[in-house]
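Colleague: What follows is a predicted protein model with its sequence.
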Amino acid sequence: MKQYEYMAPCHFGIEAVLKRELQDLGYEITQVEDGKITFKGDQSAIARANIFLRTAERIMIKAGKFQAKTFDDLFESTKAVPWENYLPKDAKFWVTKATAVKSTLMSTTDIQSIVKKAIVERLKSVYGVEWLSETGAKYPIRVNLIKDEVTIGIDTTGVSLHKRGYRLATAKAPLSETLAAALIMLTPWKKDRILIDPFCGSGTIAIEAAMIGANIAPGINRSFIAEHWTNIILAKDWYNAIDEAYRAINKDVEMHIQAFDLDPEMVKSARENAERADVSEFIHFQQRDFHDLKSPKKYGFIITNPPYGERLEEKSDMPKLYSDIGKTFAQLDSWSYFIISGYDEAAKYIGKKPAKNRKIYNGMLKTYYYQYMGPKPPRKD
């Protein structure tokens, strides 16, 4: 089978999680960069990566990589890429996004226009036509320039992979599904351990944990733009990947996941989101103030995304909030707790130095993932 090189972008700071996911799927990693993993696979990897990966934002075929300091360089090098290997004669294609960082060429609109023109010229020459109808399947193209190095990818995903399809209602500052999954996978939590999110909002952390525990593939109930392609990936590849995903589901598991929020409307929305994700049976939702957090269990996990004063007027509330979080969580003295926050003084007011503090970029917002490890529970006989 023909091998392709793929690019899977992710949130900055969670590359190690995505790398592990790709290796678990059986793919060879060729490069790890900030916010992106490159890997090799045959055409079926388009379906499997899109359906199974929990922490990637999208899957792109890597079409070309080259240096360009002038627009002439950009045009000629783009035209030299064998686009006929990826785009059929009737393909509808456009440069959906261009980014440029520390590069000589910085005008993203010009980059988009020139790349499109170069591809058109290449395909007109190869297919022996004067114009391209562009009436067929869609092939969105993305261009990225970093220090004059150009990478061009063809998007196989369409709507970003964090859109699982279950979350219609969101909180004021929602955590994306991909980032929530990564936060869970950065901890030692397993499905047989109790997990509580006392600031659950729209329920994303609890829902993603339940999907991980029941082995429900995140892309099982959504569509992808490459499903309409017929030149690279076959329909049977999609059917096989979906069959693989359904066979892997295990609903015969016992999980103890709890999700609390002070806002009754958020609790209602979170419960509805869990029902759409088909994991409501595994999660206990409740309207509750985090100050009332208690558990008879000696060991457990807290993974949460508390408010961190995104608005200026909320900043003054943060010291007391995080001080209260520290005092409340300390009562569960043998639990492990993991807190993501954009508030850079959170650890100071929690009153305890975290075992680890990982920087993760939530879009353009720098956040900190404070990891407080409790003692390991004794082994079960």
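Modeller: Structure's in. What do you need? As the structure is a computational prediction, the values presented were derived from the model and not from experiment.

Colleague: Every contact and neighbour count from this point should use C-alpha atoms.
Modeller: Noted.

Colleague: any idea how far I141 is from the residue lying closest to E15 once chain neighbours are set aside?
Modeller: Excluding its sequence neighbours, the residue lying closest to E15 (C-alpha to C-alpha, 6 or more residues apart in numbering) is G35, at 6.3 Å. From G35 across to I141, the span is 18 Å (C-alpha to C-alpha, to the nearest Å).

Colleague: right, and the residue nearest to E15 touches L18 too?
Modeller: No: the criterion here is C-alpha atoms under 8 Å, and G35 misses it with L18 at 9.8 Å.

Colleague: so who does the residue nearest to E15 touch?
Modeller: For G35, the contact set (C-alpha atoms under 8 Å, 6 or more residues apart in numbering) comprises P9, C10, H11, F12, G13, I14, E15.

Colleague: number of nearby residues for the fifth one?
Modeller: G13 is flanked by 18 other residues according to other C-alpha atoms under 10 Å.

Colleague: give me the element it is part of.
Modeller: Using DSSP states H and E, G13 is not contained in any helix or strand.

Colleague: Distance of it relative to E208?
Modeller: 19 Å.

Colleague: now do L22
Modeller: Separation of L22 from E208 (C-alpha to C-alpha) stands at 18 Å.

Colleague: between those two, who's got more neighbours?
Modeller: Counted by other C-alpha under 10 Å, L22 and E208 do not tie: E208 has more neighbours, with 25 against 21.

Colleague: If you drop the residues flanking it in sequence, what lies closest to that one?
Modeller: Counting by C-alpha to C-alpha, 6+ apart, the residue nearest E208 is A181, at 5.6 Å.

Colleague: is it true that that neighbour touches I207?
Modeller: No: using C-alpha under 8 Å, A181 makes no contact with I207, being 9.1 Å away.

Colleague: of these two, who's got more company?
Modeller: Between A181 and I207, counting by other C-alpha under 10 Å, I207 is the more crowded of the two (30 against 25).

Colleague: The strand or helix carrying the more buried one - contacts with which helices or strands?
Modeller: Assigned by DSSP H and E, I207 belongs to helix 204-213. Helix 204-213 is packed against helix 177-185, strand 195-197, strand 257-261, helix 264-276, strand 283-287, with contacts defined by 3 or more C-alpha pairs under 8 Å, 6 or more residues apart in numbering; DSSP states H and E.

Colleague: take the one below as the second:
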Amino acid sequence: MSRFEFLAPCHFGLESVLKKEIVNLGYEVTQVEDGRVIFAGDESAVSRANIFLRTTERILLKVDKFRAESFDELFEKTKAIPWENYIPANGKFWVAKATSIKSKIFSPSDIQSIMKKAIVERLKKIYKIEWFPEDGNEYPIRVTFMKDEIMIGIDTSGESLHKRGYRKLTSKAPITETLAAALILLTPWNKDRILIDPFCGSGTIPIEAAMIGANIAPGMNRSFLSENWTDLIPKKTWYSAIEEANDVRRDSVEMTIQGYDIDGEIIKAARQNAALAEVDQYIHFQQRSVSDLSHNKKYGFIITNPPYGERLEDKADLPALYKEIGRTFNALDSWSYFIITSYEDAQKYIGRQADKNRKIYNGMMKTYFYQFMGAKPPKRENRENLH
């Protein structure tokens, strides 16, 4: 059985969540870096990581890592890699993305063209052909330069893993599925506790929570680029991973998850998305303003992504909105609430300092995940009070 290394990129600030997921899946984490986790596994790790991991953007098959300070060095070291172990003679291959940070080689387009030439030169000699038809399976290559060190991986996922397949309709500023899942996993919430998202938009946080509670693998209803790489990954590993995903799914679970939004049309979209994700039976969506939020149960969780003034003209409304959030949430004084926002004055207007504040980069935007912890329910609390 072959042993590979894999690169799993994630949002900056969420590496620990992804690491825990990978370990729980049974794989050895070999390195944690800013924005990615590197782990080892056999060929079945490709299918299982793509299907089961909730918080990574894609799974890359690690090809090599080396230093290069000139284009000549980049060409020669790329050419020395045994690309024939990965790419067949009819494979379609290209450097799909190149990034460079604090490195002497910094032009992405030059990196892409030089590496492509080097791979072609290598494979010409190996396959004894002058021209490549590139009419077979796709092998997109992604490279990252950091302080003159290059990491090279082949993308096994294709479309980003945040595209679970259920979100056909979205709100104006949607949170990605991978980020929503990571935020939930950062909290102590579990399926036995009430969860409300009062700014649910197209339903991503409630849907991801329901999928976590029912143990529905996020990738079980989509396809992946490497499914056809039968020279590298036996087809049976994909069938086996899907069978495993079906076996661990808990359809009979009971949960109380609620999603509210002031926009009635977006609530309709959220209901449709939940139905596509096969979790609509677990979630109650309703058109409701945050100021109308109340609950008769003593303990519960709020996890939400409120507006934070993506457009300049919206920023003037933020103090009043966050004061309203503070007034409403603090009335639920035994509840725990978790808010992701880029609004730097959020705590000031909420009127309370967060117990924890975690910086997370949502793309290039710095956001804060404020965690306000409520009282823990007594251990012998009647389960009715938790629902």
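Modeller: Done, it's in. All of these numbers come straight from a predicted model, not from anything done at the bench.

Colleague: From V95 of the first structure, how far off is the residue nearest to E208 of the first structure?
Modeller: Here the criterion is C-alpha to C-alpha. By it, A181 of the first structure lies 30 Å from V95 of the first structure.

Colleague: Next: I152 of the first structure.
Modeller: Going from I152 of the first structure to V95 of the first structure by C-alpha to C-alpha gives 10 Å.

Colleague: E5 of the first structure: which element?
Modeller: Element membership for E5 of the first structure, per DSSP H and E: strand 4-9.

Colleague: Give me the mean distance between the helix or strand that comes right after that strand and the second structure.
Modeller: Sequence order places helix 15-24 as the next helix or strand after strand 4-9 of the first structure, per DSSP H and E. Here the mean offset of helix 15-24 of the first structure against the second structure after fitting is 0.4 Å, by mean C-alpha distance after the TM-score superposition for the first structure.

Colleague: what stretch of the second structure does the helix or strand following helix 15-24 of the first structure fall on?
Modeller: Per DSSP H and E, the first helix or strand lying C-terminal to helix 15-24 of the first structure is strand 28-33. Counting by TM-score structural alignment, strand 28-33 of the first structure falls onto residues 28-33 of the second structure.

Colleague: what does the matching stretch contact?
Modeller: The contact list for stretch 28-33 of the second structure, computed with C-alpha under 8 Å, 6+ apart, reads E15, K19, I22, V23, V37, I38, F39, A40, G41.

Colleague: one more time with 10 Å, if that's ok
Modeller: The contact list for stretch 28-33 of the second structure, computed with C-alpha atoms under 10 Å, 6 or more residues apart in numbering, reads 5-9, 12, 15-16, 18-20, 22-23, 37-41.

Colleague: The closest residue to S44 of the first structure other than its chain neighbours: what's it in contact with?
Modeller: Nearest non-adjacent residue to S44 of the first structure, counting by C-alpha to C-alpha, 6+ apart: D237, 5.4 Å away. The contact partners of D237 of the first structure, taken as C-alpha under 10 Å, 6+ apart, are Q43, S44, A45, I46, A47, R48, E227, D243.

Colleague: now for D237 of the first structure: what does it line up with in the second structure?
Modeller: So, by TM-score structural alignment, D237 of the first structure is matched to T237.

Colleague: any idea how far its match is from F12 of the second structure?
Modeller: As for T237 of the second structure, its distance to F12 of the second structure is 31 Å (criterion: C-alpha to C-alpha).

Colleague: ok, back up a step: list the contacts for the residue nearest to E208 of the first structure?
Modeller: Neighbouring residues of A181 of the first structure by C-alpha under 10 Å, 6+ apart: 17, 53-55, 162, 175, 204-209, 211-212, 218.

Colleague: helices or strands up against the longest helix that the first structure contains?
Modeller: Assignment by DSSP state H gives helix 108-127 as the longest helix of the first structure. Helices and strands touching helix 108-127 of the first structure, by 3 or more C-alpha pairs under 10 Å, 6 or more residues apart in numbering; DSSP states H and E, are helix 71-80, strand 92-101, strand 138-146.

Colleague: can you rerun that using 8 Å?
Modeller: Contact here means 3+ C-alpha pairs under 8 Å, 6+ apart; on that basis helix 108-127 of the first structure packs against helix 71-80, strand 92-101.

Colleague: chain center to that helix: distance?
Modeller: Offset of helix 108-127 of the first structure from its chain centre (C-alpha atoms, centre = their mean, to the nearest Å): 30 Å.

Colleague: how big's the offset between it and the second structure?
Modeller: Mean deviation for helix 108-127 of the first structure: 0.7 Å (mean C-alpha distance after the TM-score superposition for the first structure).

Colleague: how close does R358 of the first structure get to S103 of the first structure?
Modeller: 29 Å.

Colleague: swap in D333 of the first structure?
Modeller: Counting by C-alpha to C-alpha, the separation of D333 of the first structure from S103 of the first structure is 51 Å.

Colleague: Of the two, which one has the most company?
Modeller: Per other C-alpha under 10 Å, whichever of D333 of the first structure and S103 has more neighbours is S103, with 16 against 13.

Colleague: what about that one, is that helix, strand or coil?
Modeller: coil (DSSP: H, G, I helix; E, B strand; the rest coil).

Colleague: so it sits right up against I111, yeah?
Modeller: No: shown here, S103 of the first structure and I111 do not form a contact pair, counting by C-alpha under 8 Å, at 11.7 Å.
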